[in-house]
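Undergrad: Following is a predicted model, sequence given first.
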Amino acid sequence: MIGVLIGIVILAIVIYVGVLIYQQRIRRQVVALTTKKESMVAIPLKDELALVGQLSLTGQSLERYQSLQTDYADITTNRFPRIDEQLNQLLADARGVNVLQLKKNLDKVTLLVNQTDELVQSVQEKLASLQEVDKQHREAVQQLEHKYQDLRKTLLAKNFAFGPSIDGLEERLGQLEGNFDTFTQLTQEGDHERAADVLSQLQDDTKQLDDLIDTIPPLYKDLTVVFPDQLKELKAGYQQLSAEHFHFGDQDILAQVTAIEQHIQENLATLSDLRPADAQVVNERIAKQIDQIYDLMQTEIDAKQPVEKNLDGIAKFIAHAQNQSHMLLNELDRLGQNYTLDHHELETARELNEQLRHIDGIYQQDVQTLTGKTATYSQILAHQQQQEKDLEQIEKQQADILKSVAGLADEERQARDTLQQFDFDLHSLRRQVENLNLPGIPQSYLDYFFVVRDEVAQLATDMDQPQIDMERITKQLLIIQTDLDTLREKTEDLVDSSQLAEQLLQYANRYQTSHANVAEASQKASDLFEHQYQYAQALETIATVLDEVEPGSYKRLEDAYYQRKGTDKPHRTTKD
């Protein structure tokens, strides 16, 4: 029981202490809110309202000012007293223990103080804004008035520099001055809301007029001074060049000058309409057209000297190429009677000769225009430059053709010498085989020999034709040389195998009575030798059995054979 009482006492003490602490906190917050309210009171809104009220505001600006006066009255006659009342009541209530009610009242007065502070700040900022706008507008009046005076002075002092644009510029200036008067009146009346709208448009229009005054004079100067002077110079230059018999092909310079003059007049009308951007584009086009005419005339002037200088050189070049062409055609005609020309040499030479005739025709026409003083020098110079390139190419092709046929006679002589050597080699090989006194010749060897013989005979026939095809002859020579080398190898094989086979058969006689296998192999080899003419097989047959009876005998006899013959042993595969 005593413990419960102690607990209740302690709880009561804790609650009491908590209430005291909360009451103290409430009082501190009341002090803070009171201080914030006093700082709002200290703001001199009344004085600022009085200053703005002296601006003689009208229209929307006056309506804004009156709204701010209403806000100020609400702040001073309503909000401030309510704040004081609620703060005093909150201090009185802080002595009680109704914590929930205290919290609710504190939140309420805090919200009121904060809203009032925001309203005070807004009123102060808007009053400052009205003062700043009034200041800016009055400064703008002075600046614009000074600007218009400068623009007016420029138009009056330099009206000659604007040409047909002056009327439009002065009209623009008059419109601006009318708008400026409206702006000035609104500013003086204090209707800054409407004045601001007028000022924005006024500033844009003023900048546009200022830009027009800056950009039009140089464009007008080009159209009335620079371009006409250049066209005058071009006309005089054209007259002088025409008197000196210069011509310009299909370019009508005077018509181009007239067209440019028309463009100038049209562009002056564009300036009169105050469209300098469009006029700038046309001016640039006119300047480019004038430069093109200058370039055209200068091109003809520059072309005259090289044209006259090149005449003699081109004539000699053409004559030399024509002489070369005549010699080439004659040489090809002569060679064509004895040789077949397989690479269209004659057709190509005739085409080159036709090109020369065309080049000479253009050259003669150019000479006539020069003589008749109707020449366009740049065209003739282009002809000459192309003629030099074409003549160089023609002479190169002529030289290539001559080079390709120049060695035909030498090739023929060499081919006949080679043919004679082939015939000698065939006879030599035939005598070599005949001297062996063999019982017969293998058919395979005879077939190959006759093939080579026929090839040599065909070559001789082709060489005796009225027109020799040296390209075909050269191919035949290569084929025959290869086949003859092969025939020579076959002949050597025939000689070696037949001689060795004959020697080994004689050597085998010593073993025929004592070795039956030797007798049998000798019989077989003799048949191959005497009746079938297979000398290599006969050699292999007897050599194999001799090495069985007397190992190394075949190699010894073979080495001795080649030593007597005085040649190296050829590579041959045989059975051991």
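TA: Okay, I see it.
Undergrad: For the rest of this, base every contact and every neighbour count on C-alpha atoms.
TA: Noted.
Undergrad: longest helix in this protein, by residue count?
TA: For the chain, the longest helix by residue count, based on DSSP state H, is helix 276-338.
Undergrad: Mind checking what helix or strand follows that helix in sequence?
TA: Later in the chain than helix 276-338, the nearest helix or strand by DSSP states H and E is helix 345-371.
Undergrad: tilt between that following helix and helix 276-338?
TA: In terms of direction (axes from the mean of the first three to the mean of the last three C-alpha atoms, to 10 degrees), helix 345-371 departs from helix 276-338 by 130 degrees.
Undergrad: Tell me the helix or strand right after helix 345-371.
TA: Remark: after helix 345-371, the chain's next helix or strand is helix 377-406, criterion DSSP H and E.
Undergrad: try this one next to it:
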Amino acid sequence: MSLPQTIIIISLVLLILIVLIGVVVYNSRLRRKIEQLQSELLELNFAPIEDQITRLNAMSLSGESLSTFTTWRLVFEKVKKTKLPELTQQLTDAEADNGHYSIFSTRRLVNSVNKELTESKDDLVNTAAVFEQLLQSNRENETQLNTLLNRYQTMRKAVLSNSFKYGVALDQLEDKLTEMETDFDTVKNLSSQGDHVEAKRVLTRLNASLTTLDDILPVLERAEQELSDEFPAQLKEITTAYKDMLADKYNFPGTDILEEIKRLQEDLQKARNLQTNLDVGELQESNELVSNQIDGLYERLEREIKARKVVDKETDLLVKQFSQSELESTKLIKKLDHIDQSYQLTHGELPEANQLADEVKQMSADFTTDQERVAAGKAVFSNVQVDYERITKRLIAIQKRQQEISTDVDGLYEAERIAKGSLDNFAQEVSLIKRKIDRQALPGLPTNFIDFYQVVVNEIGELNTELERVRINLESISNKLILIQEDVNRLNSETAEITSSANLVELTVQYANKYIGDGRIKEAIAEAMRQYQQEYTYKRALDTIATALEEVEPGAFNRIEHDYYAQNDK
């Protein structure tokens, strides 16, 4: 036998062994599954359901309850009498097939039994649940019936003993109670006939009806109180008060109050219809709307009463306030007229004061009109109160503004004094600059310095002339003082530069003379002196000699300059 043939034979033998081992293993697994299913079949307990059936049979069920019971009893009997023997036989067949290693047949039987057993268990569980619900329904119905009957009797007694509290709604309430009494009889009949499912439905309806009735009774009671007592009494009170107020010269803006009362009385009649039909939701909305409108009428009356008190109180105060404001307006205008003769009022103070005075006069006229309407009995006091509040607020603002204007113009005298003092100081400062330059005994002064000096002198003279006028503009004067201050500062700076440069030229030339033999120094001294004595350009002359000296003796000019300023600072 060749090697390939040997390998093939060995492979076939191994394959057969593997298949045989697999068959044996699967056969063992099927055997265990069969034993498990047999055990589950033996564990099925029918006794509890049979006990439920016995108890339900004793209840003499009828109607839907009987139909439900019959349906599920058939399900139970099918499981017990038909499916159980069939499943037992199938397991016996499976056990026999498995003993002959008929794997496929055994597996088919095991799967079928497993599926049908699961369905049978579910049927038994559902049957027990339905039967328990039927048994429980009877007990619950009896308990609920007693509870609802007690609620009904209590509620019926309350309604009938307090019938006056519900007014025209009483007839409908009695009809509701009669309907519920009929439902209670229906429940008793259904229970006695064994139709507990239908009895449960009626009990549920009864519970809802009682709950609804329990909810609407307080609403109806409150509505009857409002419609019979509160609203009519309030409308009567408002009518009487309104007529009394008209006689007492009150007037009211907006719609006529008596017309509104008439419309509200019509609304009360409509609410009665809602009450009769037990339209509780709309009845509540209607009464709430009526209540709000009645509150609105009370507010209108109270608003005018309060407004009249305010008007009576504020009238005398406003008379005094107008008198004071008119006096202040006159005083301010006279004061501004007087000041305007000496000062130009550049911010429109006088026109503004006249405008404020005119506004006070107009408000005084409005106030007089209100007083006349009050005296004639034609005034709406709430409108007059609004006028008074507006006038009072504006008078306070006007008085404040008048005081501000008065305070501002009071400062003009002080501003003039300060301006004159400042101008005197500038004149003295310029005079000191002149004397300082004169003491320096310079050969001459730069043309631009002389021109600028003359500009400053002229500015001071012109402003002095302006200050001596009969009527001056202090704002313009203040602006010119600022410019003069800047020019005087510049003049001081240029003066200091001229005098310092001239002095340093002299000191530097004196020091540089010791190097006169140096051509650079000799030439620089000659040029610097020409600039000093002929051009009067003292700063340029200093730059000329200082530059040459630094070339010959570095640092020399810096020492001269430092010593000079140190000495002058002392």
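TA: Perfect, I can see it now. A quick note: this is a predicted structure, and the numbers were derived from the prediction, not measured.
Undergrad: ok, back up a step: with structure 2 superposed, average distance for the longest helix of structure 1?
TA: Following the fit onto structure 2, the mean deviation recorded for helix 276-338 of structure 1 is 2.4 Å by mean C-alpha distance after the TM-score superposition for structure 1.
Undergrad: Output the contacting helices and strands for that helix.
TA: Other elements packing on helix 276-338 of structure 1 under the criterion 3 or more C-alpha pairs under 8 Å, 6 or more residues apart in numbering; DSSP states H and E are helix 192-221, helix 227-243, helix 253-272, helix 345-371, helix 377-406.
Undergrad: Number of residues surrounding Y242 of structure 2?
TA: The number of residues packed near Y242 of structure 2 is 21, by other C-alpha atoms under 10 Å.
Undergrad: how close does it get to L301 of structure 2?
TA: Separation of Y242 of structure 2 from L301 of structure 2 (C-alpha to C-alpha, to the nearest Å) stands at 7 Å.
Undergrad: Please apply the same query to R29 of structure 2.
TA: Applying C-alpha to C-alpha to R29 of structure 2 and L301 of structure 2 gives a distance of 99 Å.
Undergrad: Can you classify S444 of structure 1 as helix, strand or coil?
TA: Look at S444 of structure 1: counting by DSSP: H, G, I helix; E, B strand; the rest coil, its state is helix.
Undergrad: Share the number of residues neighbouring G3 of structure 1, please.
TA: For G3 of structure 1, the count of nearby residues is 8 (other C-alpha under 10 Å).
Undergrad: Is it in a helix, a strand, or coil?
TA: Applying three-state DSSP: G3 of structure 1 is helix.
Undergrad: That one maps to what in structure 2?
TA: Taking TM-score structural alignment for the superposition, G3 of structure 1 sits opposite a gap in structure 2.
Undergrad: now G3 of structure 1: how far from I10 of structure 1?
TA: As defined by C-alpha to C-alpha, G3 of structure 1 lies at a distance of 10 Å from I10 of structure 1.
Undergrad: can you redo the helices and strands packed on helix 276-338 of structure 1 as TSV with distance to A94 of structure 1?
TA: What follows is those, written out as TSV (distance: least, C-alpha to C-alpha, whole Å):
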stretch	distance to A94 of structure 1
helix 192-221	50
helix 227-243	96
helix 253-272	84
helix 345-371	123
helix 377-406	112
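Undergrad: which stretch among those comes nearest E132 of structure 1?
TA: Taking C-alpha to C-alpha, helix 192-221 is the member of these nearest to E132 of structure 1, at 10.4 Å.
Undergrad: can you pull the buried residues of the closest one?
TA: Residues of helix 192-221 of structure 1 classed as buried under the neighbour-count rule (16 or more other C-alpha atoms under 10 Å) are 192-196, 198-199, 202, 205-206, 209-210, 212-213, 216-217, 219-220.
Undergrad: Can you give me the distance of the residue positioned nearest the centre of structure 1 to L329 of structure 1?
TA: Central residue of structure 1 (C-alpha atoms, centre = their mean): K288, 27.5 Å from the mean position. To L329 of structure 1, K288 of structure 1 is 54 Å away according to C-alpha to C-alpha.
Undergrad: Now which residue in structure 2 aligns to P228 of structure 1?
TA: Using TM-score structural alignment, P228 of structure 1 lines up with P232 in structure 2.
Undergrad: wait, what's in contact with the nearest residue to F529 of structure 1 once chain neighbours are set aside?
TA: Counting by C-alpha to C-alpha, 6 or more residues apart in numbering, F529 of structure 1 lies nearest to Y535, which is 5.4 Å off, once chain neighbours are set aside. Taking C-alpha atoms under 8 Å, 6 or more residues apart in numbering, we find Y535 of structure 1 in contact with L494, S497, S498, A501, L528, F529.
Undergrad: now do F367 of structure 2
TA: For F367 of structure 2, the contacting residues are D387, Y388, by C-alpha under 8 Å, 6+ apart.
Undergrad: now do I542 of structure 1
TA: A501, L504, L505, A508, V518, A521, S522, A525.
Undergrad: Taking these, tell me the two that lie furthest apart.
TA: Of all pairs drawn from these, the greatest distance, 13.9 Å, lies between A501 and V518 (C-alpha to C-alpha).
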